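Trainee: Sequence plus the predicted model coming up.
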Amino acid sequence: MTDSHGRQLAYWRQRLADAPELEFPTDRPRPNRPTGARSWAAREIPAVLVGELRALAGTRPSSFDAALLAGFLVVLNRHTGQEDLVVGSTGPGPVVLRTNLAGDLTFRALVDRCRGTVLDAAAHRDVPFGTLVDALAPEHVPGRHPLFQVAFGVAAAPPGTAAGDTGPDGAAPDLEVVVVDAGDGGLGLHAGYSTDLFDGDRITRLLDHVITVYARAVDAPDEPVGGLDPLGADERATLAAWGAGRAGFPADESLYRLFADQVRRTPDNIAVTAGDTHLTYAELDAAAGRVAARLARLRVGAGDLVAVCLPRTADLVTGILGILRTGAAYVPVDPDQPADRMAHILADSGVKAVLAPADFALPAGGHVRVSMADLPDEQGPVAAVGGTDLAYLIYTSGSTGRPKAVMIPHGNVVRLMRATDDWYHFDDTDVHTLFHSAAFDASVWELWGALLYGGRLVVVPYWETRSPERFHELLRHERVTVLEQTPAAFRQLVAVDERRPDAGELALRVVVLVGEALDPDSVRRWFDRHGEERPRVVNMYGITETTVHVTYQVLSRELLARCASPIGVALPDMPVRVVDAAGRPAPIGVWGELLVGGPAVSYGYLGRPELTARRFVPADGDRLYRSGDLVRWLSDGTLEYLGRADQQVKIRGFRIELGEIETALTDHAGVTDAVVVVRGEADNPLLVGYVVGTGYDEVALRAHLAARLPAYMVPAHLVRLDAIPLTGNGKTDRKALPEPRHEIGAGFTPPATATEKTLAAVWAGILGTDRITADRIGARDNFFELGGNSLQATQIISRVRDAFQISLEARQIFTHPTLERLAGQIDEAVRQQLDAAELDALEAEIAGLSDAEIHKLLGGAG
């Protein structure tokens, strides 16, 4: 290598050190086996605009080319949200252009910066392409150019005929934009693009955006480039129309009044089924009246709050209705919550009373307990409340380490049910499940979808929600017609359904998927069994702060083939916007934060005015909730969901904030620092906690977490670190956090019995990773610490049944989570089964014996 090449190579090493990958949005994920197929799109820059750009650029060499590049980078900034932009050149030689748009750059200043970038790159373009790739050693991804994914340049010919560098496997840039002479003073914008990744309409919109930015730049060259809006008038009008809430629905009524109307219409219909308990609408109303009478003695009324801490029985439904009858709002508290979290909710909300079983251990605090077993035989009055009065408070995870209460009035729920009437047509022939915890707002939809329409609500016991086999049987036995599920729970149900030959016996007419990103594979498998028409499968995106549901999308095979997580259109009375980090409308096809307005928006957070002001923002006479979720408009006006824009994530349908888990970790005396991230596949996300500290052991730390957090918030892995890695800016370097590893160490105890060895193989098959194999699972290993979750745990039941011909209860897996302890439960169940068989044989043997013979057989004892 010559000295010149050595100096140039050193330049590129320095110039591209820590260069970010350009995250240009694609219409489809990069395939594992790219086809290499490409297509082309073109637009023309009018001669008048070209002349104005030339005048703006001035007469210096390369300034006009720099102006063309500057406009393109402004558009890339809006499409990616990135300021540090790396693009390639379209000409021969290894030219990579890295330009930073940070600061309040004017377009004129950006042109100067781009000119310097182009000239510097041109002065160091003599390094052979292969040498540069070897020196920089980028990660090889099939079909991806090794140095840049987007290229730009000025050439004599459009892409396809221009000579450009490709990667070692012949990979071209994903997108290559070239400016060519179009004659008559105009210029052509030509784009060559990978059809594996992009649809043509996205690329033509991109070219239109570039031309729009050129036009706005010549009008305002000394304004910050952030003000150069790439959206044309037509696209802005389209976005406004898609996001407008076009309808209104009467909502000035209380939920209990509407329920009472239904009682008068169908008093003898079964309203609630809970095991062997069946209540008609009249009986349910009377039971709610007794709850209201008991609360009235405590002077509970409009404006008060009452907690509901009841198991999933008919009493739970009765309790909620009784609270609403008094005019108070209910605060659901899951009885399975840790005492610390429960105590916070009760203290923070300031409830006037708590509906709880007499033998349930409530946290200290002097709360007035109301037992459902101690109700007067009288009816409480029906309070005169309306749509603006509070109906419930639901606590969601808080980034400050404490849950926060969302305040929802009656009218929000009333308009939700009316806004979706034309889609669902609920009536008194429907059977719904109350599958979800009352502390999860999906339960609101389940509850009122039945009780406002005369349908029957089947209350599903907790352990049946964790046993897909038993739940599938419940669906068949109760002839359920309307089912709401998280995608994670639905995936387990689909697996059970596939093992049943009698799939047609289900009575479902609609399945609603809620709570987290869609799992397309499970929906396709369901379609293979049941088709797409009955039941209809609907994906509904929702937020607690905007009253359960925001969007609606009927799913089909065709839709899932082109969109990973479609959430569809907003409910007809809900205006929505998709905006970038600066609050500007995101172009069609570009990811942005979803903002939701209209009558669904809650009152905010109880006692948290500053947080409420940050998350609920005024805009053009409306009040919008900043969801923190990333979505984008598709070209047909529907929305696609990507995920959380911040650290807040959803695990098995529960929305959590990682900061709350980190706070719980650092509350332990032996922990000095901690960070929590999500690892694993999209369909099986796992929480991993990275912990700094020497004064703790993992067993004690897990007990500490279990006392403060729900089970779904306890990390599957806890990794001990000397220090949390930081970036140069002092932020947590999440990419530098090591993958959790399950190592065989000095304390490893191999499985000893045949049962333990068989169970280890069962676990390995369920966990399904190269890292967790049967020979690496020890007798004292904990299924959940190996990465298992509560839904995977239910798969153990069916596999143990196949292997040992015995039945486990789901509860046993949670209370005996180590290999040796669960194997002991299996051995005990096998012994009991054998003992029962021996007893049956003995009974048969002695059935015909005389008393004297029996006396002799038993040993002759008196």
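Mentor: Cool, got the structure.
Trainee: When you work out contacts or count neighbours from here on, use the C-alpha atoms and nothing else.
Mentor: Noted.
Trainee: List the buried residues for the helix or strand containing I345?
Mentor: I345 belongs to helix 339-349 when assigned by DSSP states H and E. For helix 339-349, the buried set under the neighbour-count rule, 16 or more other CA atoms under 10 Å, comprises A339, R341, M342, A343, I345, L346, S349.
Trainee: closest to G327 among the residues you listed?
Mentor: When the buried residues of helix 339-349 are compared for distance to G327 (CA to CA), S349 wins out at 16.5 Å.
Trainee: Next, format the buried residues of helix 339-349 as a markdown table and append distance to A251.
Mentor: Shown next, in a markdown table, are the buried residues of helix 339-349 (distance: CA to CA, whole Å):
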| residue | distance to A251 |
| --- | --- |
| A339 | 37 |
| R341 | 33 |
| M342 | 32 |
| A343 | 34 |
| I345 | 29 |
| L346 | 29 |
| S349 | 26 |
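Trainee: Presented hereafter is structure B, for comparison with structure A:
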Amino acid sequence: MKTVTALVEARVAASPEAIAIVDDTGVTTYGELNRRAEEIAACLVARDVGRGSLVAVRIGRSAAMVATWLGVLKTAAAYLPLDGSYPEARQRFMLADSGAEPVLDGAEPQIGLDATAARVEPDDLACVIYTSGSTGLPKGVMIEHRSLAGTLEWYADATGLSPGDRVGQTAASGFDVAGCEIWSALAAGAELHVAPESVRKAPEELCQWAAERRLDVLYMVTPLAQLAVENGWLDRAPPRVLTTGGERLTVTPPPGARYRLLNMYGPAETAVVATCAEVTPGSEAPPPIGHPIAGATALVLDAAGLPVAPGVPGELYIGGAGVGRGYLGRPTLTAKRFLTRAGERVYRTGDLVRRRIDGQLEYVGRADDQVKIRGFRVELGEVEAHLRAHPDVSDAAAAVWTPARGHSRLAGYAVGLFDPLEVRRWLARRLPAHMVPAVIVPMAGLPLTPNQKLDRAALPDPARLPDTAALTDPGERVLAADWREACGVVVRGPGDSLAELGADSLDLILVRARVAARTRAPVPADLLTLTQPLSEQAALLAALPSLEAAATCGRQAP
């Protein structure tokens, strides 16, 4: 069995002068990356860091972050990525819950010490990735070297990675996919190109950046990948392989597409990827999640733990080398989710799938209240716990809905006397952006089943709620409807902006697309921004000659 460090160090020895990483600061060779990692390892060893230690790393996506992760691994310790965009309260919880120390922020001195080379073993812990928790608190998933190394080798083989290839790095540092992007590229001797923050969440700009960098392999989280495929943004200079995952894929490449599309599935508990399907251009959507990757197994079982027949939905259990060690400091939860079935250790995913006639797995849904938002796992129970903690909220619920084009959104439902916008701001100080509901719906009471449990299916669709905004301008009213239909935000007045209502760059693209579809006229990409008030956006759109003409034609139509 191999380790992540052994895979990377083999490439360092083979081609120390080859380019390893390209980021905003410049170019880093494999030799330079290794020397910096060894300096960091020396600093850590001097602080008694070694096997069994967990080191928190809070550095933005860059060559410095990768060198620090590698330096931690060289001591036989594990790294805990801390995303600096997360609220301080959540970062403090992750540090207290994990006991990780020290916290590296990129300011480690180059003290010139030589670290005593630690022998890293396959069953050593490589990293801890925090995910949303159903109890209201996030939990840390422990991944060993053997699990991650197996995924890296599969990924390199599936994408055809070889020395000199160019690989994009787009995932957030706290997202498990980031490790797959980074270590698979370096283990293959490829160049890792770090996408700037300004483009990594905007699919059109990201595709343009990838074309300029002539990338061979690019990962895009599902909502971004869907927009890129649908709009042909990859066609000018496509990567050899586009990989995606995180949510249900609902599109396929057009016939004749010049790139391969791999639809990957896998919880963090199974080292990023557990199954994969290559999507045939022009095939019927939605695509399946495929077959288990090399070294993985998949069981589809009923409520009694017995295999189901092909075509019958059942719960997916993943086995094989990729299954993680469990949850950090949570033995009871580990015992509940990491089980033994058919003589092997498996992870109970909670995902419902069915096995097709061709043997591929097809995603059906969830057996619990877990959802995916922008590829991140979100436990509705954690969102609800934070909503109930607000001093003006007496009861709360959360749900997911899809206002447009497969873009999942969170909705919060709260009982009490409160300002919905203030509640959103309050949540934003405590939860990552992907866990803050796009809209908070005031409720007199929550709908209940005859058994007095929450009837989540009876919660009102936010897109169908009556408009309470005091808008008198016809153009503003129409645009407010576009905002709601495209990304689920509810306008309260002409001074509201998309950014203030919780929308992001992907939502702005959806708004622009909806306006263009409604008016049958193009909307310049740089015309609208997230920070513009509704009134300003409406005025800019009204002044566009193409939209004026479209509106005139519409009035003259019989």
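Mentor: Sure, I can see it. Bear in mind the structure is a predicted one, so any value in this text is a computation, not a measurement.
Trainee: What range does the helix holding I345 of structure 1 cover in structure 2?
Mentor: The aligned range for helix 339-349 of structure 1 in structure 2 is 88-98, by TM-score structural alignment.
Trainee: contact partners of the matching stretch?
Mentor: 54, 56, 82-83, 101, 130, 138, 140, 328-329, 429-432 (CA atoms under 8 Å, 6 or more residues apart in numbering).
Trainee: what are the ranges of the helices in the stretch 451-558 of structure 2?
Mentor: Assigned by DSSP state H, counting those that start in this stretch, the helices in the stretch 451-558 of structure 2 fall at 474-487, 505-519, 534-542, 545-556.
Trainee: next one: the stretch 251-400 of structure 2
Mentor: Along the stretch 251-400 of structure 2, the segments classed as helices by DSSP H, counting those that start in this stretch run 331-337, 380-389.
Trainee: go on, the stretch 1-150 of structure 1?
Mentor: So, for the stretch 1-150 of structure 1 - with DSSP H, counting those that start in this stretch - the helices run 3-15, 47-57, 63-80, 107-122, 129-136.
Trainee: Near the equivalent of L137 of structure 2 over in structure 1, how many residues? Count them for me, please.
Mentor: Taking TM-score structural alignment, the alignment pairs L137 of structure 2 with R402 from structure 1. Residues lying near R402 of structure 1 (other CA atoms under 10 Å) number 20.
Trainee: Give the closest residue to R402 of structure 1 in space, chain neighbours not counted.
Mentor: Nearest non-adjacent residue to R402 of structure 1, counting by CA to CA, 6 or more residues apart in numbering: E660, 6.4 Å away.
Trainee: rewinding a little: please work out which of the helices of the stretch 451-558 of structure 2 is packed deepest.
Mentor: Sort those by mean neighbour count, taking mean count of other CA atoms under 10 Å, and helix 474-487 sits at the top with a mean of 20.
Trainee: which other helices and strands contact that one?
Mentor: If contacts are counted by 3 or more CA pairs under 8 Å, 6 or more residues apart in numbering; DSSP states H and E, helix 474-487 of structure 2 sits against helix 505-519, helix 534-542.
Trainee: Show me what the lengthiest strand in structure 2 is packed against.
Mentor: As assigned by DSSP state E, the longest strand anywhere in structure 2 is strand 344-355. Using 3+ CA pairs under 8 Å, 6+ apart, the elements in contact with strand 344-355 of structure 2 are strand 296-301, strand 314-320, helix 331-337, strand 338-341, strand 361-366.
Trainee: average offset between that strand and structure 1?
Mentor: If you overlay the two and look at strand 344-355 of structure 2, the average distance to its match in structure 1 is 0.7 Å (mean CA distance after the TM-score superposition for structure 1).
Trainee: Next, the angle strand 314-320 makes with that strand.
Mentor: Counting by axes from the mean of the first three to the mean of the last three CA atoms, to 10 degrees, strand 344-355 of structure 2 lies at 140 degrees to strand 314-320.
Trainee: just to revisit the earlier point, now, the contacts of stretch 88-98 of structure 2 that are in strands?
Mentor: The strands, defined by DSSP E, take in L54, A56, Y130, G140 from these.
Trainee: out of those, what pair is the most spread apart?
Mentor: Spatial extent of those (CA to CA) is set by the pair L54 and Y130 at 13.2 Å.
Trainee: So what's the residue count around the spatially closest residue to L104 of structure 2 that is not a sequence neighbour?
Mentor: Using CA to CA, 6+ apart and skipping residues adjacent in sequence, the residue nearest L104 of structure 2 is V57, 4.8 Å away. Burial measure for V57 of structure 2: 26 neighbouring residues, criterion other CA under 10 Å.
Trainee: what do you get for the one 4 residues further on?
Mentor: The tally of other residues near R61 of structure 2 (other CA under 10 Å) stands at 22.
Trainee: after superposition, how close is the helix holding I345 of structure 1 to structure 2?
Mentor: Helix 339-349 of structure 1, aligned to structure 2 and superposed, deviates on average by 0.7 Å (mean CA distance after the TM-score superposition for structure 1).
Trainee: what's whatever helix or strand comes next after that helix in contact with?
Mentor: Under the assignment DSSP H and E, the closest C-terminal helix or strand after helix 339-349 of structure 1 is strand 353-355. Here strand 353-355 of structure 1 makes contact (CA under 8 Å, 6+ apart) with 305-310, 319, 367-372.
Trainee: Next: stretch 214-228 of structure 2.
Mentor: Contacting residues not belonging to stretch 214-228 of structure 2 are listed as 159, 165-171, 181, 201-204, 207, 210, 234, 237-251, 374-375, 406-407, 506 [CA under 8 Å, 6+ apart].
Trainee: Kindly state which residue of structure 1 is aligned to W69 of structure 2.
Mentor: In structure 1, W69 of structure 2 lines up with I320, judged by TM-score structural alignment.
Trainee: now the helix or strand hosting that match, how far from the chain's geometric center?
Mentor: If you go by DSSP H and E, I320 of structure 1 is part of helix 314-326. Averaged C-alpha coordinates place helix 314-326 of structure 1 at 31 Å from its chain's average position (CA atoms, centre = their mean, to the nearest Å).
Trainee: which strands and helices sit next to it?
Mentor: For helix 314-326 of structure 1, the packing partners by 3+ CA pairs under 8 Å, 6+ apart come out as helix 255-265, strand 270-274, helix 281-297, strand 305-308, strand 329-332.
Trainee: out of the ones you listed, nearest to P599 of structure 1?
Mentor: When those are ranked by proximity to P599 of structure 1 (CA to CA), helix 255-265 comes first, at 15.9 Å.
Trainee: What span of structure 2 is that closest one aligned with?
Mentor: Mapped onto structure 2 using TM-score structural alignment, helix 255-265 of structure 1 spans residues 4-14.
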